[in-house]
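1. Build the 3D model from these lines:
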Amino acid sequence: MEFQGDTGGRTGPGSRLIRAGYALDGREGCISRARHHALAFLERAVTDHCLVVSVRARDLTQIVVSELVTNALKYAPGPVLMELGITVERVEVTVWDSAPLVPVVRAADPGRIGQHGLEIVEAVSEHLSVRQEPVGKRVTARITLPDPLA
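-> The predicted structure is shown next:
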């Protein structure tokens, strides 16, 4: 399931130009499909709104989507929803799942095997937040569109 919306031509720095949501079923290939949705969403932002989306932003968005969706599928029963939003400055990736437990970014530990997902997301994102909902939680990461040194 997918929803898409346009925000009626608002183009201020903080105004979302478009947003899209996807229900992810958890079946084989789900994480790959989530990344594909994210790339198609960014391409739509480029073609429909003439935004500049750097290669870096595309790559980081795929990493963030992979990590957040993987965590949701691994630790939460039931459905997972992914919402993407974009402004002229950043892309926002939000993943909702039904697990009430709020994840915590663990300290860096090169000897630890696994459980680096949120650590990675925090490192590559401009902002990371976790918000409890009446059912489950939402994890949101924001990624800057232009290259920081450009």
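2. Please make it C-alpha for all contacts and neighbour counts, starting now.
-> Will do.
3. And the helices in the chain?
-> 30-49, 55-75, 117-124 (DSSP state H).
4. Report the contact partners of the closest residue to residue 70 other than its chain neighbours.
-> Excluding the flanking residues, the one nearest residue 70 by CA to CA, 6 or more residues apart in numbering is residue 31, at 6.8 Å. Listed by CA atoms under 8 Å, 6 or more residues apart in numbering, the contact set of residue 31 reads 65, 66, 69, 70.
5. Please provide the structure for the following sequence as well, for comparison with the first:
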Amino acid sequence: MQLRVTSPYQTTAEKFFGQLKAWQVDEVVDIRLHNTTQLDGFSKYPDIAYFCETICHAGYAHDTDFSPAPEPMKEYVHGEISWEEFSSDYRRAMEAKHAAKLFLERYGRFASVAVIGAATKQRRSHSEVLAELVEAAQQ
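-> Next comes the predicted model:
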């Protein structure tokens, strides 16, 4: 399985879905904790599921089993904790629930998977950490 990480924030729908098409993604796994607010724009549910299917011919899953806990995410977004603290906390939580194995059980049958996180130009995303764990489990 080819695993890619992306974010719909601070980009256009054209660039976002163009990237998914270029990667020939057949499944999009959204691991954002919340995906239904108006602030999510073109990436809010259920619109994003429709766009993934129509534009990219890919499936869509919102899987909060891989989302961060709300409090650390809030602290990171508001600058109360560093990326290092947040990513370490998230990594420990994912390792404790064997997230890499679970991810591969659910999505390992797909050739190309894109994981959607909440990265912006100012902050990194937990999706990077999950991708590292999954890639290590595949080796």
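6. Fetch the TM-score of the aligned pair.
-> Put the two chains on top of each other and the TM-score (TM-score structural alignment, normalised by the length of the second structure) is 0.38; 92 aligned residues with a CA RMSD of 4.9 Å.
7. do you know which of the helices of the first structure lies nearest residue 132 of the first structure?
-> helix 55-75 (13.7 Å; CA to CA).
8. Would you mind listing the buried residues in that closest one?
-> Across helix 55-75 of the first structure, burial judged by 16 or more other CA atoms under 10 Å covers 57-58, 60-69, 71-73.
9. Looking at those residues, which is nearest residue 122 of the first structure?
-> The closest of the buried residues of helix 55-75 of the first structure, once distances to residue 122 of the first structure are taken by CA to CA, is residue 64, at 9.0 Å.
10. can I assume that closest one is in contact with residue 139?
-> No: contact criterion CA atoms under 8 Å: residue 64 of the first structure and residue 139 do not qualify, at 10.6 Å.
11. What is the end-to-end distance of stretch 81-92 of the first structure?
-> 14 Å (CA to CA, to the nearest Å).
12. With distance to residue 20 of the first structure added, can I get the helices of the first structure in JSON lines?
-> Formatted as JSON lines, the helices of the first structure follow (distance: least, CA to CA, whole Å):
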{"stretch": "helix 30-49", "distance to residue 20 of the first structure": "8"}
{"stretch": "helix 55-75", "distance to residue 20 of the first structure": "14"}
{"stretch": "helix 117-124", "distance to residue 20 of the first structure": "20"}
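13. So for residue 92 of the first structure, which of those sits nearest?
-> helix 55-75 (8.7 Å).
14. out of everything not next to it in sequence, what's closest to residue 142 of the first structure?
-> Using CA to CA, 6+ apart, the closest residue to residue 142 of the first structure is residue 92 (4.5 Å).
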